Each structure stands twice: as C-alpha cells, then as structure tokens.
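>>> Mind looking at a prediction? Sequence and model below.
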Amino acid sequence: MLFNSFAFLLAFLPLALGLHWLAERFAPAVRLPLLLVLSFVFYGYWDVRFIPLLALSILINWTMAQLFVRTRVTALIVAAIVANLTVLGIFKYAAFFADLANAAAGLGLPRYEFALPLGISFFTFHHVMYLVDLRAGRAPRFDLIRYGLYIGFFPQVLAGPLVRWTELMHQLDERPYLRSDAAQRFAQGLMLLTIGLAKKVLIGDPLAGYANPVFEAAANGGGLTTLQAWQGTLAFTFQIYFDFSGYTDMALGIGLMFGVVLPQNFEVPYRAVSLQDFWRRWHMTLSRFLRDYLYIPFGGNRHGLAVQLFALLATMTLGGLWHGAGLTFVVWGIAHGLGLCAGVLWRRTGVVMPAVVGWALTFLFVALTWVLFRATSFEAAMRLYEAMFGFAPFGSGFKWRALVVAALVAMIGPTAWAAVHRLPPNRWLAVAFAILFVVILLKIGDDANYEFIYFQF
C-alpha cells in the first residue's frame, strides 16, 4: 500500500501503531515479532506472491551468516552475495541483458520478463552491506527476528533509506515509549509524515501533470516546442525531488512513531555548488553505499589519479544500472561519472570557481541528465534535447508559477528533519498540522494518486 493512500493512513498505520503500543506496554517480548509481522503484511499488500521471496531472502541470508560465524569459511559469504545479486539480476535485468546480447552478437536468446518485486534493490543492498561487514569482522551475529527487521522494517523496505545495521540494530532493544522524550519524538514523527505527504501530494504530484505529457509526447514522436521541453524537464527535476524526499520524510516520520530513528537521505541537494556536493546531498544513503562498497574497493583516491577516475566512472555506471534495466540509466550514470571526474580534474588546477557559477552549472547538469533518467528511450531523450536547445519552434505558454514555487521550497530553508526538530511544542502549530493533514486527505481523495517514482527501482 502506498504511504499516500487511505488504506495506509486511515487503516494500516493507526492499527499498527495501536498494536505496537499495546505490545510495548503489556508484552515487550512480542514487540519485535509483531513489527516483523506488520512489515510482512505491509509488503504483502502489494502482491502476496512476493512474501515468500522476502521471507526466503531473509532466512537464507541469515542462515549463511550463522554458518559463517561458526565456521569462518569466507566462501559462504561470497556465495550469499553472489546469490543475492543473481536473484536481483534475474528479476530486474534478465530481459535487459538478453536484449544486449541479442543486439551485440545476434545470439537469439529468449527474453524473459518477470514481475519486479517492490524494493528488491533496496533489501538486496541491505543484505550485501551486512554480509560484507560480517566478513570483515565489523558486524556481530543477530537472531532471526532482528535480522528480519533489519531487512524488512516496513517504513524503509520499499524505497529506503539504505540503513546500515549500525544505525538500526541497537535501537530495536530500546523501550521507545518509556523514553523521556517519547511524546516529543512521536509528535515529530507525525509532523515529518505530514510534511512528506505535503511534498508528495501537494507539490510533486501536480508537477507530474507538467512533466508527463512532455515526456509522453517525446516518446511518441510528437512535436515539442522549446518552452515545452524546458517546462517538462524542470518539472521532472523538481517532481523527483519532492516525490523521493517526500517519501523519505514519511519513512523517517513513521520510523520515529515506532521509536526508530532512520538516517536522513536529502540535504537540500539543489543548493549544491558542485556535482560532488550534489551527491553528498542527494540520496545520501545510496551515495554512502556506492562510496564504501564500490568506489573504495575499486581503488578510491589512494592509488593515483588514473585509478580514482576509473573508480568514479565505474561506480557511477553501476549506480546508473542499479536505478533501472535500460541503457538510458547506464548513460545517465556514465554522465554523472564523467561529471565527477571533471570535478576532480578541476580541483587539481587549484582554480576556485565562484559559488554562484558552480551552483548554476551543477543545477543545469543535473536537470539535463534527468532527461536521460526519465525518457523511455534515447530517441525520446534526443527529441527533448533538440527542442531544449532551439531545434524546434520556440512556443508559448510556459507555466512558470508552479516551477517557481517548487524551486523556492526546494532551495530555501532547512530540511524537513531539521525543521521539525527546531519547532517548539505549540498548540496552534498542532492545529496547523492537523488542518494540513486533512487538506492532504481531501486532495488524495479528489485526485489521481501517483505511485512513488523510486518504487520501480
């Protein structure tokens, strides 16, 4: 079920919170098993057929971890990681690689397409992080319930944030509602949920109404004007931010209401003054994963310039492929890898770029590369680029007001997390958030309810 749905907001979440409070208050020993059951119910609501996949994924990886702890046979960890990536590859990339092989070598391989289990990329990466750390001696052994919650805790199972075991496991043994700040944390969680819903429903979804027709026209070969192409590109640039950061705010807020602090994932990324700065602010938990589990193992910045540039390019190429089984995603990743390499070379010159110039170049680069991310094909992307750079009628009727509002909200002020932690307890503030929540519910009931963009990854 979607976070922005009546089924979740008015049924599942209140029931889950009530059961969790009862367990925490009267039967603390069943609190964690209850959370795991609730997580499976939440996940299975989408498609009950995927519950066995998640359950087997947890059980097999946990078993391999237990065997490794007992035997210290490194091959067990290697086999588990390979198995995880193989399952991800079968579900997400089988058709993609078959198409590549057939196009490159004319092999005539059959093209199998499987229904993509929601969140498979995210819970696969959680397995990999734990297994790598276990092999390196950094991670301890956990029981099955706790490991299951690390992988399947429902606020983050579908689209992150990517949580390290060090950030979650110690919190599972707390009595969250006995804390002196329990009421404050619950209220902050509720505010984060409301802000995230507002970003998604009141800003992100309306921007989809500007972006989708433009990208659909490009995909269908329709004519585009320059203004339409820029409008669609800028609309998607802000839509994906409000959509994904809104989801993250909701996930963090729901986690707080259940007594769990999840890591932040966005730090006003469109204020970045370089591409390196952007990736330190955008999808921060993925950037951290790519750095620690790909970039550094590839050589990082400790083995000379050539190795560093290769590591950056290889890491971002794989990061692009992780986002989707398509060459447009791969090229999007390559473009960001090349951009990061250019940043490394620029910094080596010692020339300081004015912050405003760095911001403008970074924002323009990110917006232009979002075209590859959103377009359904290279042909569609090229139609947009041609129109954007003047190889089309100029057009009229640029809808700038929604874009200006989105830009101001995205670039000015603190993150939602920082804001709710600065706000003092106030009766009228509570009333304002209650009114905003009702407005969102009315909007959800009145309009089309878009799925979150990152659910497809």
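Thanks, I have it.

>>> For the rest of this, base every contact and every neighbour count on C-alpha atoms.
Fine.

>>> Now do the contacts for the residue nearest to Arg383 when sequence neighbours are not counted.
Among residues not flanking Arg383 along the chain, Ala218 sits closest, at 5.9 Å (C-alpha to C-alpha, 6 or more residues apart in numbering). Contact partners of Ala218, counting by C-alpha atoms under 8 Å, 6 or more residues apart in numbering, are 224, 380-381, 383-384.

>>> now do Leu158
Neighbour list for Leu158: 118-120, 122-123, 455 [criterion: C-alpha under 8 Å, 6+ apart].

>>> Can you classify it by secondary structure?
Three-state call for Leu158 (DSSP: H, G, I helix; E, B strand; the rest coil): coil.

>>> now do Pro393
coil.

>>> Same check on the one 3 residues further on?
Following three-state DSSP, we place Ser396 in the coil state.

>>> Check it against this one:
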Amino acid sequence: MLFNSFPFLFGFLPVALALHAIVALHRPAWRLPLLVVLSLVFYGWWDPRFVPLLAASIGLNWLVARRFGHSRAVVLIPLAIAANLAVLALFKYAGFLAGLAALLPGLHDLARPSLALPLGISFFTFHHVMYLTDLRAGRAPQMSLTRYALYIAFFPQVLAGPLVRWSEILHQFDEKPYARPDAAERIGRGLMLLCLGLAKKVFLGDPLAAYANPVFQAAAEGKVVSVVDAWQGTLAFTFQIYFDFSGYTDMALGLALLFGIVLPQNFDVPYRATSLQDFWRRWHMTLSRFLRDYLYIPFGGNRRGLAVQLAALFATMTLGGLWHGAGLTFVAWGAAHGAGLGIGLLWRRAGLPMPALLGWALTFLFVALTWVLFRATSFEAAMAVFKGLAGHAPVGHGFKWRAFVPAALVALIGPTAWAAVHRLPPRPALAVAFAVLLVAVLLRIGDDANYEFIYFQF
C-alpha cells in the first residue's frame, strides 16, 4: 500500500483518521494501542507473512530491555544487537555473502539463498539498535510494550524512515493532539506536507525515471551508452532520487502530524551544499546522525588523531553504503563518499581556500557521479555509463534539458516543503490552491504508472 496509491489515500488513511479522532476524543487511553494496530495493518498490507517477524522483533527486543532493567546484565544488550543484525543479514545479505563466498576456491557451487526482503527491515532494525544502545548507556528509559511497539512500527516511518530516536517521539505519546491550541493548524500543515510530498513524487520524481531507467537498463544489457544519454540518465537519477525520497519524507512527516506526532526532518536542500560534509548534513539527515553517533564516534571519531579519524570516516561510510544495498556497487558508493569526506578533511586541515561556488560545483558533480554506482546494477553497467560521461562513446543527440529545469529550480533554489508550509499563512485561497494541487496529483496517479519509492528496497 503505497502512500501514492488510491487504496491508501481513499481507503486506509480516511478510516485510520476517523478511528483515531473518535478514540482520541472519547477513549484517549486506547489511542496508542489503536495506532499500533493501524501500523501493523498497514505493514501487513504489503505481505501478511512478515507481520509476525515485525511483531516478534518488537516483543523480543522489549523483553530484553525489560530483563536488562531488572538484572543490569551488560551482556544482554550486545547479544540482542547482534541478534538483530543477524536477522537483518539473513534476509538482506545472505545471498550477497554467499555470492562472495562462491568466489573462493572450492566454493563455486555454493547455493545462493533467495529470501524475500521484509519491507523496512533495515529501518526498524536500526531503531532497535538506537534504543538498546542508549538503554545500556543509561540514556533511554524503560517503556511499556505498547509504547515500544509504536516507536518501532509507527506506520508513517516504518518502511523508509526517517530514523527517529526514542527521545524525539516518546514524550509525544502522552499528548492529547486535539486538545492543543494549534491542533487545526497542525492538521492543515500535515495535509499540505502530504500534498507537496505527493506532488514532488508524481510531478518531478516519477517523470525523471523515464529518462534515467532506459539509460541504466541499456548499460545493464551491455549496450554502449552515448555521451548525451549518460549525462541525461545521471542527472535524471540525481534529481529523481532526491524528489522520490524527500517526497516520501514529506508525506511521512505530514501523515505523522495528522496523528499528532512530529517526526524529525530528513532533508535540507542537499544539492545546495558547498562541501561533501555539508551534503551529508543535509541529505538523509537522520541516517547521517545515526552513522555519526553509533559508528563514527565509537570507531574513534576525531578524538584519536587524524589517521584514526580518516579510517573512521572511510569505515563508517563504507558500512553506510552496505546498509543501502546488498551489492558491491553500494559498498563502492559508500567507500567513495568516505574517501571524499577524508579528502575534504585534509583540505580543511591544510587551511586551503575553497570558494563557495567552486565548492558547490565540485560537490554536486561528485554526488551526481557517485549516484551512478548507487543506481547501476553492476560495475560493468556503471563503467558503461562512466565511459559515456567521460566522452569515450558516441556523442548521441537529443538531450532533453527542459525536463531538468523545474527539478533543478526546486532542488537548488526552492525551500524544503517543511519550511514552505510553516511560512505560508493560513488563507482560504491557500486551501483552494492545495485542493487543486491534490486533484491534479490524483489525476496523475490515476493516469500514469505508479512508481514504488526507491528507498523501499532498502
């Protein structure tokens, strides 16, 4: 059940909002259990077989947390984290690891398991890791099973984030969303975020897929990719993934607001960044924060000298690349960003100047080029695109630059959707404008192919 689908928009969402309003106004004690049930129904709509996995994951981790609270046995938390990562590895990386093992002498006939990947497993696994780590450090409190289940499975963010820390959401569970003085304003801004996220997805992100997909498909089939096609496909995917993922995040934040929950922002015009470090402060911000606090700092961070810091950057980003996908191209993508961050660190340490415009151009070019590794299905396919980008291919023709103008203007100049909806003053004309936008989006959803969100595969 996609956020950008009629079953969700005209089925699940209205029913969920109605039930939530009735319960919150007349039986407030039932509100959190209701949200848990709604979240499990939403998750199970994709594939009911994985609901027991999610429920067992929640229940077992909660039991570990409770046991740790009573016994303070320090070994419990590392074992639980290892078990969570093992489950993630089983479903997401078993085939990948078997493929690597098959490269070793005597193991070329090793069977490669093919397991269906439960949606959102990477995200809810990281939520478990964050809570358990903070619990062991004495930062996180014990919580009831209902609250823990809602923290892990809350339907706007369970499939593709944002990654939410317990401290950002737990205190909101006690609020009475319809008793707040700004309740109506919150609902209005939630609807606006939902509309803008849908619009970014269907009017900007999805059309760009029509330019990116054929290029990378041709590369995957071993065909020569022309210079024009390589640049068109690379730029198309560069903007597509931004509007696809940030559009999803806008919808997630808007939906959460409708149910009285404020989720953390995940994007801050990343293609306006003037350095790679700045980019990762703006792109997938909650993942960047997770990688910093739960990998980079434990690896040594900037506290143990330059060599350790460079190694920590490289290792953190390489693992971040592996988290995105079970493939060596994802590892290479993460490693490239780790190396790029290291070069940026050395540049700053040397006190060398970097004009803002040049920094922006280099950052955008680096990010766009490394997206090729992220999108390509193999190194051979990536190399075919890189050859076109470097001019080692026929020139080709027909670069459709007009398709990129609106995307570039919104991505580089426009504010984030969150900032926009909080700046716009409540006006009847504004409500009409968003109603018209929603109708246009719905017509587009009904007319065109409905693309699944890119980050759902992770």
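Alright, I've got the coordinates. Just so it is clear, the model here is predicted, and its values are computed rather than measured.

>>> circling back to that earlier point, name the element the residue nearest to Arg383 of the first structure belongs to?
Ala218 of the first structure is part of helix 205-219, with elements assigned from DSSP states H and E.

>>> Have a look at how far, on average, the next helix or strand along the chain from that helix is from the second structure.
Next along the chain after helix 205-219 of the first structure, taking DSSP H and E as the criterion, comes helix 226-257. Helix 226-257 of the first structure, aligned to the second structure and superposed, deviates on average by 0.2 Å (mean C-alpha distance after the TM-score superposition for the first structure).

>>> Just after helix 226-257 of the first structure, pick out the following helix or strand.
Using DSSP H and E, the helix or strand that follows helix 226-257 of the first structure in sequence is helix 275-281.

>>> in that following helix, what counts as buried?
Neighbour counts over helix 275-281 of the first structure (16 or more other C-alpha atoms under 10 Å) mark 275-281 as buried.

>>> Tell me the one among these nearest to Asn449 of the first structure.
Arg281 (27.6 Å; C-alpha to C-alpha).

>>> And for the equivalent of Leu442 of the second structure over in the first structure, the neighbour number?
Matched by TM-score structural alignment, Leu442 of the second structure corresponds to Leu441 in the first structure. Counted with other C-alpha atoms under 10 Å, residues neighbouring Leu441 of the first structure total 19.

>>> Which one of the buried residues of helix 275-281 of the first structure is nearest to Arg25 of the first structure?
Arg281 (38.3 Å).

>>> And that closest one, how close does it get to Val268 of the first structure?
6 Å (C-alpha to C-alpha, to the nearest Å).

>>> element containing Val128 of the first structure, please.
helix 120-135.

>>> Next, the buried residues of that helix.
Neighbour-count burial for helix 120-135 of the first structure flags 120-132, 134-135 (criterion: 16+ other C-alpha under 10 Å).

>>> Also stretch 450-457 of the first structure?
So for stretch 450-457 of the first structure, counting by 16+ other C-alpha under 10 Å, buried means 450-452, 454-457.

>>> What is the nearest of those residues to Ala65 of the first structure?
Using C-alpha to C-alpha, Phe457 is the member of those that sits closest to Ala65 of the first structure, with 26.1 Å.

>>> Am I right that that closest one is in contact with Ser121?
Yes: with contact defined as C-alpha atoms under 8 Å, Phe457 of the first structure reaches Ser121; the gap is 6.3 Å.
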